[in-house]
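Q: model the structure of this input:
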Amino acid sequence: MAGHRIFGTSFASIHPLYVTKAEKKGRTRGEVDEVIGWLTGYDPEGIAEAIADERDLETFFADAPALNPHAALITGVICGHRVEEIEDPLMQQIRWMDKLVDELARGRAMDKILRQPA
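A: Next up, the predicted model:
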């Protein structure tokens, strides 16, 4: 079964969209990279490398140093779907990343975005 076409989209093509979305709301590229790093384990150099080599999202997540163990605490609606109910693991990871950037752009406090168990 073929994956969704978003899986083949390069991380390099969506990262600037995330940054633009955040910057329009007064946030920074550093904050975007921080939330992506929290989710994936990539450091700033790893994110820059993923952009430079134009790896697709499937490879970006497959090569992620360490998916955050608290990522399952990310809940809510993104693109009309509840992220906690998405069955495909890769699609869920992509939507988690979308959700974190969306929360950042909406002005949510960083300590709330970078979830920790209660």
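Q: going by C-alpha atoms from here, please, whenever you check contacts or count neighbours.
A: Will do.
Q: burial measure for the closest residue to residue 107 other than its chain neighbours, as a count.
A: With sequence-adjacent residues excluded and distances taken as Cα to Cα, 6 or more residues apart in numbering, residue 107 is closest to residue 25, at 7.3 Å. For residue 25, the count of nearby residues is 12 (other Cα atoms under 10 Å).
Q: next up, for comparison:
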Amino acid sequence: MPADRIRRMTFASIYPMYVQKVERKARSTDDLDRVLTWLTGYDGEGLERVIADEVDLETFFAQAPAMNPNTSLITGVICGVRVEEIEDPLMQQIRWMDKLVDEVAKGKKMTSILRGDVGVGA
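A: Just a heads-up that it's a prediction; the model follows:
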């Protein structure tokens, strides 16, 4: 999928897919929201607002209240690409989010997913 098309996707369009993915693996939307909060600094109301406003991914990340300073600890492969090697900052943020959601769905421990930062997004 071309990067421009991904940028224009709304958070509201992908959030239900994330919910389905984690629930299929017996994880909760609370777990999903916790990692999204950890990554972006949005709180529950903020996530609800960007969903209701159908904010695109570019705006979602541009207006994120506080990107987590430990995002550099998010490593690994998503969609065949190492997330730490992605040069486009927005695409890297999107892939960080995908990677965290995958880790939730795979049943990883929350302390591992949050890179040991258990107090943030709790």
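Q: before we move on, the earlier item: am I right that the residue nearest to residue 107 of structure 1 is in contact with residue 108?
A: No: at 10.9 Å, residue 25 of structure 1 and residue 108 do not qualify as touching, with contact defined as Cα atoms under 8 Å.
Q: now stretch 50-67 of structure 1, how far from the centre of its chain.
A: With Cα atoms, centre = their mean, to the nearest Å as the basis, stretch 50-67 of structure 1 stands 11 Å off its chain's centre.
Q: ends of that stretch, what's the gap?
A: For stretch 50-67 of structure 1, the first and last residues are 16 Å from each other (Cα to Cα, to the nearest Å).
Q: buried sites along that stretch?
A: By neighbour count with 16 or more other Cα atoms under 10 Å, stretch 50-67 of structure 1 contains the buried residues 50-51, 54-61, 64, 67.
Q: picking up where we left off before, any idea how far residue 54 of structure 1 is from the residue nearest to residue 107 of structure 1?
A: From residue 25 of structure 1 across to residue 54 of structure 1, the span is 26 Å (Cα to Cα).
Q: can you map out the strands along structure 1?
A: Secondary structure of structure 1 (DSSP state E): strands located at 77-78, 81-82.
Q: elements contacting the first one?
A: What that stands for is strand 77-78 of structure 1. Counting contacts by 3 or more Cα pairs under 8 Å, 6 or more residues apart in numbering; DSSP states H and E, strand 77-78 of structure 1 is packed against helix 89-105.
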